[in-house]
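Chemist: coords please:
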Amino acid sequence: MNTEFEACIRACNRCAVACETCAAACLQESNVAMMADCIRLDRDCADACRMASALMARESPYARAFCTLCAKVCEDCARECAKHDAEHCQDCAALCSEFAEECRRMAA
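Modeler: Reported below is the predicted structural model:
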């Protein structure tokens, strides 16, 4: 693994799993319609994280630019998840915020 990207790749993978876990848990909430934006952003964020991880792993020239976009998606996801009291949403919000910072550092 490229050591320059290693921390960010690991953060991407953790974030993708957290977002998928959050989306799945949101689907089990009693008012799923209220969670629709959270679920959408969780899924977008998980996909963005997986793509960022793949681009970094193959040392793509687009990795840094994509990580900037990924950080934005993570920030939006964190903001949405933070609106909900569920533990899975709060955990996801914290991880997305942490990852956004990691991704911005790597992209700089």
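
Chemist: Could you use CA atoms for every contact and neighbour count after this?
Modeler: OK.

Chemist: outside of stretch 12-31, which residues touch it?
Modeler: The contact list for stretch 12-31, computed with Cα atoms under 8 Å, 6 or more residues apart in numbering, reads 32, 35, 38-40, 42-43, 45-47, 49-50, 52-53, 88-89, 91-92, 95-96, 99.

Chemist: Are any of the residues you listed buried, and if so which?
Modeler: The neighbour-count test (16 or more other Cα atoms under 10 Å) applied to the contacts of stretch 12-31 identifies 35, 38-39, 42-43, 45-47, 49-50, 52-53, 88-89, 91-92, 95-96, 99 as buried.

Chemist: Would you do the same for the sequence below? I want to compare the two.
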Amino acid sequence: MKNYHDYKECIDACLECAALCNHCASGDTQEKDVNMMARCIQLCMECAAICYASAQLMSLGSSQAKEICFICAQLCDDCYAECSKHNHEHCKECAAACKKCAEACRKMA
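Modeler: A predicted model of the protein is given here:
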């Protein structure tokens, strides 16, 4: 059975991505046209949720780690694509974290 140490690189990428997704969603709410940022906010919240869940399941040594990492990579790709459309610093940081996390999750899946 695999455990935290086997998954550490991916767990770390997921936790960093979740934190930066939350930071981005919060930053988006401070932008002048919040309605324009609605999709970004939604995707960041979804991405943070799946990243936290993925990290948690990997740290537990779940037999479903590969499956959740596959889904996590897909959501990270979606969030990366949306954040890449915006020129805000928090969006740039989030996009970079999403790209890194998607790559780490693909190695798992």
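
Chemist: Can you give me the TM-score here?
Modeler: Remark: TM-score between the superposed chains equals 0.96 [TM-score structural alignment, normalised by the length of the first structure]; 107 aligned residues with a Cα RMSD of 0.8 Å.

Chemist: ok, back up a step: among the buried ones among the contacts of stretch 12-31 of the first structure, which are located in helices?
Modeler: 38-39, 42-43, 45-47, 49-50, 52-53, 88-89, 91-92, 95-96, 99 (DSSP state H).

Chemist: Give me the nearest residue to A102 of the second structure, chain neighbours excluded.
Modeler: Counting by Cα to Cα, 6 or more residues apart in numbering, A102 of the second structure lies nearest to A73, which is 4.1 Å off, once chain neighbours are set aside.

Chemist: quick one: which helix or strand includes the one you found?
Modeler: Per DSSP states H and E, A73 of the second structure falls inside helix 65-83.

Chemist: thinking again about what came up before, how many residues are close by whatever residue of the first structure lines up with the residue nearest to A102 of the second structure?
Modeler: Matched by TM-score structural alignment, A73 of the second structure corresponds to A71 in the first structure. Residues near A71 of the first structure, counting by other Cα atoms under 10 Å, number 27.
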